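Chemist: I'd like to go over a predicted model; first the sequence, then the structure.
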Amino acid sequence: MATVTEGRDVARPDGAPPKQRRSREGAVSQAQRASIVTRAAIATALTVLAVLWLAPLAWALVTSLKREADTTTVPLEVVPEAGFTLEAYTRVLSNDNIITWFVNSTVVTVVVTVLTLALSTTAAYGFSRTKFRGRKVLFALTIAGIMVPPQILIVPLYEQVTAMGLADTYAGIILPQLVVPAMVFILKKFFDGIPSELEEAARVDGASALRIFWQVVMPLSRSIVAAVGIFVFIGAWNNFLWPFIIISDPDLMTLPVGLVQVRSSFGIQYAQVMASALLAGLPLIIIFMLFQRQIVRGVATTGLGGQ
């Protein structure tokens, strides 16, 4: 039984004297306060970054809803006196070529995404699981391709595509975009983290290499394949330089290239420019909203952390 004596600490059931227990509770409370302050600082920083990222988008939306005369008023008005209007969108969509350019962009982007995924997944799986002579050298060359700026290859690609007679064709736009070394690297790192025992079990059951790849490996890689597909889709949809160089026929132009032609023919009309930019980016926003979970999950499992 614990007794109380003058000048001595009272013993507790946990065996710790009051002073030690108070110091321990103080340390815990300080740690909790530090954690709260850290989380508040992170939340504040993320909020500021989100506002900075959304501000141009919000300004583009507001400008696209103004009349052309209201876009150049001094001082600038967020809400014009005449109110908002859809006039800029009506004028942009009234261009007969807009639908054609949108269809061209959709066809090119979908084909590039599908074929790039097919090539990248098979190449990455080959590097990850197949043992052959020169594999390390070939993979090193693939990684080296990440460091080569695409702009350096524009001239030789143009000469090659022109010599093949593919200028002003869908094939001329699509073929140079199919090889993406960065995606091969990401997929290879992910495949390295898949236990080989699963494939060995399927092989014992008599499954072929193609069946193992399609029915065992690919279902386990849905998140990373979805993330890679979305990244490729965004890159192909926003690609301006190569289609601008290889295409001169207005009926084959993609949306980014066609909108530049509209902008130059109408002159600098800021409401229409902003409306065109928002219309061009709308499919990407929809794709991101639908597949944002796959994007986050894919980025989190790209082979980092020892895989």
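Modeler: That came through fine. Residues are numbered from 1 along each chain as shown.
Chemist: Please count neighbours and contacts with C-alpha atoms only from this point.
Modeler: Noted.
Chemist: what helix or strand is residue 245 on?
Modeler: helix 241-246 (DSSP states H and E).
Chemist: How about residue 43?
Modeler: Taking DSSP H and E as the definition, residue 43 sits inside helix 18-64.
Chemist: what's that helix packed up against?
Modeler: Contacts defined by 3 or more Cα pairs under 8 Å, 6 or more residues apart in numbering; DSSP states H and E place helix 18-64 against helix 270-300.
Chemist: what residues are up against residue 291?
Modeler: Shown in contact with residue 291 (Cα atoms under 8 Å, 6 or more residues apart in numbering): no residues.
Chemist: quick one: buried residues of the helix holding residue 245?
Modeler: Within helix 241-246, the residues scored as buried using 16 or more other Cα atoms under 10 Å are 242, 243, 244, 246.
Chemist: List the buried residues in the following helix or strand past it.
Modeler: For helix 241-246, the following helix or strand on the C-terminal side (DSSP H and E) is helix 255-266. Going by neighbour count (16+ other Cα under 10 Å), the buried part of helix 255-266 is 255, 256, 257, 258, 259, 262, 263.
Chemist: for comparison:
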Amino acid sequence: MTAVQETQTAAPSARPVVRRRRLRKPSVGAVIVYAASAALAVLWLLPLLWALSTSFKVETEASLGQDIHWIPQDWSLEGYRTLFERGDHLTWMINSTIVSTIVTVLTLVLCVSAAYGFSRFEFPGKRIIFGAIIAGLMVPGQALIIPLFDLVNDLHLAGTYWGLALPQVVAPVMVFILKRFFDAIPKDYEEAAKLDGAGHLRVLWNVILPLSGPIMAAVGIFTFIGSWNNFLWPLLVATDPSMMTLPVGLGVVSGGYGLFYAQNMAAAILGALPLLIIFLIFQKQIVKGVAGVGLK
């Protein structure tokens, strides 16, 4: 009985020792990096905030002849209302979504196939062909506009979704990024799958692609954004106003009636809003994909 009482009285005295972590002072290099990042963030956000503020102003206040005000004196939706009255924004947004989706899907299929082939197979002329693909990065897209337009015209694809999408399915940089990622994947996984009787397509589908989720998401999102923002090619090929994409439609509507700053800023906000939503939703995948390529 005495031993039990001693145990009970001794138990409360055994308290866990809580160690306090000392806060480390950030190094000079970290402070410089954070300060530079904050400065760049401010520089990138200021134009967007200015465009958003200007889009809610009346035209007389938004014109450059007036004093500059970050906060509108008279809040107005005049710029947005004018855009929706003069254009078919729902049709343009649907067209942009369809074209960008086609471009993204085809780019992923072709680039993944090419990158996997260059990463895992040996064949004559491999380095020469891969070098020729990478050399395509040095050719500006504007230099190919005329021959591509002639080709699309000869194939009677002008004014169609395929005519808008197919010439954009050229992404040497995506082949390079995916190949670099595939090179970093250990071949032990593939060899284990091949021992179970898996072929190359099954290995690609069941082994490589599940391990490449972040980089696939990053490549797909960057491709979608690039196609969505493309202005010059849809402007040339969309012969029918009903086939215009959102950037082209907004450009025609906002630029066809003179220079109106509030209206132009409203068009810019409407064009960037879908991309901003996509980026916020898939931000983690983009960061993981880019970081994975950088580390490997």
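Modeler: Cool, the structure landed. A quick note: this is a predicted structure, and the numbers were derived from the prediction, not measured.
Chemist: Need the TM-score between these chains.
Modeler: With the length set by TM-score structural alignment, normalised by the length of the second structure, the two chains reach a TM-score of 0.88; 272 aligned residues with a Cα RMSD of 1.5 Å.
Chemist: In CSV: the buried residues of helix 241-246 of the first structure, plus distance to residue 235 of the first structure.
Modeler: Shown next, in CSV, are those (distance: Cα to Cα, whole Å):
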residue, distance to residue 235 of the first structure
242, 12
243, 12
244, 15
246, 17
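Chemist: ok, of those, which one's closest to residue 121 of the first structure?
Modeler: Taking Cα to Cα as the measure, residue 121 of the first structure lies nearest residue 242 of those, at 24.2 Å.
Chemist: three-state assignment of the most centrally placed residue in the second structure?
Modeler: When Cα atoms, centre = their mean is applied to the second structure, the residue found nearest the centroid is residue 222 (3.1 Å). Three-state call for residue 222 of the second structure (DSSP: H, G, I helix; E, B strand; the rest coil): helix.
Chemist: which residue numbers in the second structure go with the helix holding residue 245 of the first structure?
Modeler: Mapped onto the second structure using TM-score structural alignment, helix 241-246 of the first structure spans residues 232-237.
Chemist: how big is the offset of the matching stretch relative to the first structure?
Modeler: Following superposition, stretch 232-237 of the second structure is found to deviate from the first structure by 1.1 Å on average (mean Cα distance after the TM-score superposition for the first structure).
Chemist: Let me have the buried residues of helix 255-266 of the first structure in CSV, adding distance to residue 299 of the first structure as columns.
Modeler: CSV is the format used below for those (distance: Cα to Cα, whole Å):
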residue, distance to residue 299 of the first structure
255, 28
256, 27
257, 30
258, 32
259, 32
262, 37
263, 36
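Chemist: Now which residue in the first structure aligns to residue 136 of the second structure?
Modeler: Per TM-score structural alignment, residue 136 of the second structure is aligned with residue 145.
Chemist: Apart from its chain neighbours, what residue comes closest to that match?
Modeler: Residue nearest to residue 145 of the first structure in three dimensions, not counting chain neighbours: residue 181, with 6.1 Å by Cα to Cα, 6 or more residues apart in numbering.
Chemist: Contacts only, for the residue nearest to the centre of the second structure.
Modeler: By Cα under 8 Å, 6+ apart, the contact set of residue 222 of the second structure is empty.
Chemist: Would you mind finding the match for it in the first structure?
Modeler: Residue 222 of the second structure maps onto residue 231 in the first structure, by TM-score structural alignment.
Chemist: what's the answer for residue 107 of the second structure, then?
Modeler: Residue 107 of the second structure maps onto residue 116 in the first structure, by TM-score structural alignment.
Chemist: What strand or helix carries that match?
Modeler: In this structure, residue 116 of the first structure sits in helix 97-129 according to DSSP H and E.
Chemist: Residue 157 of the first structure now?
Modeler: Assigned by DSSP H and E, residue 157 of the first structure belongs to helix 154-163.
Chemist: matching residues in the second structure for that helix?
Modeler: Taking TM-score structural alignment, helix 154-163 of the first structure hits residues 145-154 over in the second structure.
Chemist: ok, now stretch 174-194 of the first structure?
Modeler: Under TM-score structural alignment, the match for stretch 174-194 of the first structure is residues 165-185.
Chemist: what do you get for stretch 126-134 of the first structure?
Modeler: Alignment of stretch 126-134 of the first structure against the second structure: residues 117-125, by TM-score structural alignment.
Chemist: Give me the buried stretch members for the matching stretch, please.
Modeler: For stretch 117-125 of the second structure, by 16+ other Cα under 10 Å, it's 117, 118, 119.
Chemist: Pick the one among those closest to residue 94 of the second structure.
Modeler: Taking Cα to Cα as the measure, residue 94 of the second structure sits nearest to residue 117 out of those, at 34.6 Å.
Chemist: For the closest one, give its distance to residue 175 of the second structure.
Modeler: Going from residue 117 of the second structure to residue 175 of the second structure by Cα to Cα, to the nearest Å gives 10 Å.
Chemist: cool, residue 68 of the second structure as well?
Modeler: 46 Å.
Chemist: Comparing the two, which shows the higher neighbour count?
Modeler: Neighbour totals were compared for residue 68 of the second structure and residue 175, and residue 175 leads with 25 against 12 (other Cα atoms under 10 Å).
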